[in-house]
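Engineer: build me a model from this:
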Amino acid sequence: MSGALTAVRKRFDIFGVLVLGGVTAVGGGSIRDTLTGNALPLFLQDETYLWVALLGSLLAFSFGERLARFERTISFFDTIGLALFAASGALLGVRLGLGPLGVTFVGMLSGVGGGIIRDLLAAQVPEVMYRNDQLYATAAALGAIMVYFIHPYFGDLETQLLASALVVVVRWISRRGWVRLPVRRLPQSD
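Structural biologist: As a prediction, this is how the structure comes out:
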């Protein structure tokens, strides 16, 4: 819905809303599948992902003004999605025998890739590049690296739940302003 609501705010037509909502939903997983050699992305193997994305996009198009009032609720569900996608992507990286950086990258990209595509298609700087007050990609990366380190000691489900919980907690504390990433500012040149 975040992609579809972005499209509605930018006054895209219904097709644009469906496209932006769809690529936001399946973009990260598609990038992950391509990078890890899965010849056919998961959303093409199981169209349920696309149907849910299209339904959410239609709801955003139809009820955008009312849904915008529930921004916090949508953000909560977005955080849950980020957590689950980052952890499941990282688990795939572990199964493929990737090292800690590979697992972290695949997990993080699974979670944030769709949002990056959304922002680029909407002609915006991807939020994960500058939102130091709301850790998003950093939270996904922390959850993914946790998968790498705890997977030998826990089963897949426990690993995914623990890593997802870490992502949610990091997002929560960053939204409260308790944690920020440093930002470097250079002097303006004439």
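Engineer: going forward, measure contacts between C-alpha atoms and count neighbours the same way
Structural biologist: OK.
Engineer: next helix or strand past the helix ranked longest in the chain?
Structural biologist: Using DSSP state H to define each element, the chain has its longest helix at helix 71-95. Of the helices and strands lying after helix 71-95 in sequence (DSSP states H and E), the nearest is helix 100-121.
Engineer: what's that following helix packed up against?
Structural biologist: Contacts defined by 3 or more C-alpha pairs under 8 Å, 6 or more residues apart in numbering; DSSP states H and E place helix 100-121 against helix 14-35, helix 71-95, helix 137-150.
Engineer: got the angle for the last one vs helix 100-121?
Structural biologist: In terms of direction (axes from the mean of the first three to the mean of the last three C-alpha atoms, to 10 degrees), helix 137-150 departs from helix 100-121 by 160 degrees.
Engineer: what sits up against helix 137-150?
Structural biologist: 82-83, 86-87, 89-91, 94, 100-101, 103-105, 107-108, 111-112, 128, 159-160, 163-164, 166-168, 170-171 (C-alpha atoms under 8 Å, 6 or more residues apart in numbering).
Engineer: alongside the first, I'd like the structure of this one:
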Amino acid sequence: MNLFDPSSVQHWLDLAGIFVFAVSGALLAVRKDLDIVGMAVLAEATGLGGGLLRDLVIGAVPPAAVTDLGYLLTPLAATVLVFFLHPQVERINRAVMVFDAAGLGLFCVTGTVKAHAHGLGPAAAVAMGLATAAGGGVLRDMLANEVPSLLRRDREVYAVPALVGATAVALLIHTGQLTPVTSGLSATLAFVLRLLALRYNWRAPRAWQPRGRNAGPDVPGV
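Structural biologist: The predicted structure follows:
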């Protein structure tokens, strides 16, 4: 396999995204005091959920998640790593957020690229990039009996960094400037934006309320 071939780069980016997302899933399982089976389930769901959704929507069937052995084994490797080397309990939540942000950045790139390769236009490709980036985290949180971060108003912006990264990739494709380097920079952009949102508590705006009226019930935001 030529490591500089675009398809090879896509494959390794996919595996990297799967691994870091799977680590976040396994760490959340530790925080929830689940056993190793629960850790493996959350790792697999987090690592493969977004890509599985993307492939089903764009017609890339059977999905790579069930045909590539590396895709299936990578979350298990992440589970073993977390099982033996997870950080101290008080640091687990921060680690989950950092690995989740890394997965968000990588998957918004790979999802957009793969959607474009299957003939989708820029807007649809960006939407698939967002779905790839956020899908695994949503599935992880639902399995762990938590409201997904994507839908919680009291959580820092989650979808916006992935949307920015996916849009950057779509623009690079449109201008013929997409390379492994620019792909990495796009992933880094989304990753850094997510970390900044966590650091400075950036949140998306709520629905506008006319002055003098009482705010209605809390509505989840992005």
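Engineer: re earlier: a markdown table for the helices and strands packed on helix 100-121 of structure 1, including mean neighbour count and distance to Gln188 of structure 1?
Structural biologist: What follows is these, written out as a markdown table (neighbours: other C-alpha atoms under 10 Å; distance: least, C-alpha to C-alpha, whole Å):
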| stretch | mean neighbour count | distance to Gln188 of structure 1 |
| --- | --- | --- |
| helix 14-35 | 22 | 35 |
| helix 71-95 | 22 | 35 |
| helix 137-150 | 25 | 28 |
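Engineer: okay if I get these as JSON lines plus distance to Phe63 of structure 1?
Structural biologist: What follows is those, written out as JSON lines (distance: least, C-alpha to C-alpha, whole Å):
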{"stretch": "helix 14-35", "distance to Phe63 of structure 1": "12"}
{"stretch": "helix 71-95", "distance to Phe63 of structure 1": "13"}
{"stretch": "helix 137-150", "distance to Phe63 of structure 1": "29"}
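Engineer: out of these, which comes closest to Leu121 of structure 1?
Structural biologist: Closest of those to Leu121 of structure 1 is helix 14-35, at 7.5 Å (criterion: C-alpha to C-alpha).
Engineer: mean per-residue distance, the closest one versus structure 2.
Structural biologist: Once fitted to structure 2, helix 14-35 of structure 1 is off its aligned match by 1.1 Å on average (mean C-alpha distance after the TM-score superposition for structure 1).
Engineer: in structure 2, which residues correspond to the helix or strand that that helix is followed by?
Structural biologist: Going down the chain from helix 14-35 of structure 1, the next helix or strand is helix 42-45, by DSSP H and E. Mapping helix 42-45 of structure 1 onto structure 2 (TM-score structural alignment) gives residues 64-67.
Engineer: contacts for the matching stretch?
Structural biologist: Leu48, Gly51, Leu52, Asp55, Tyr71, Leu72.
Engineer: what do you get if the cut-off is 7 Å, keeping everything else the same?
Structural biologist: Residues outside stretch 64-67 of structure 2 that contact it (C-alpha atoms under 7 Å, 6 or more residues apart in numbering): Leu48, Leu52, Tyr71, Leu72.
Engineer: with distance to Pro6 of structure 2 added, can I get these in CSV?
Structural biologist: Shown next, in CSV, are the contacts of stretch 64-67 of structure 2 (distance: C-alpha to C-alpha, whole Å):
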residue, distance to Pro6 of structure 2
Leu48, 21
Leu52, 21
Tyr71, 18
Leu72, 22
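Engineer: find the pair from the residues you listed with maximum spatial separation.
Structural biologist: Leu52 and Leu72 (11.6 Å).
Engineer: returning to that earlier point: next, the angle helix 137-150 makes with the longest helix of structure 1.
Structural biologist: 40 degrees.
Engineer: check the offset of helix 71-95 of structure 1 from the chain's centre.
Structural biologist: 6 Å (C-alpha atoms, centre = their mean, to the nearest Å).
Engineer: do stretch 151-171 of structure 2 as well
Structural biologist: With C-alpha atoms, centre = their mean, you get 10 Å for stretch 151-171 of structure 2.
Engineer: repeat for stretch 108-120 of structure 2
Structural biologist: 14 Å.
Engineer: now swap in stretch 34-46 of structure 1 and tell me
Structural biologist: That offset, for stretch 34-46 of structure 1, works out to 17 Å (C-alpha atoms, centre = their mean).
Engineer: return a ChimeraX selection command for the buried portion of the contacts of helix 137-150 of structure 1.
Structural biologist: The ChimeraX command for the buried members of those (criterion: 16 or more other C-alpha atoms under 10 Å) is given here:
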select :82,83,86,87,89,90,91,94,100,103,104,105,107,108,111,112,128,159,160,163,164,166,167,168,170,171
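Engineer: since that was my last question, I'll sign off now.
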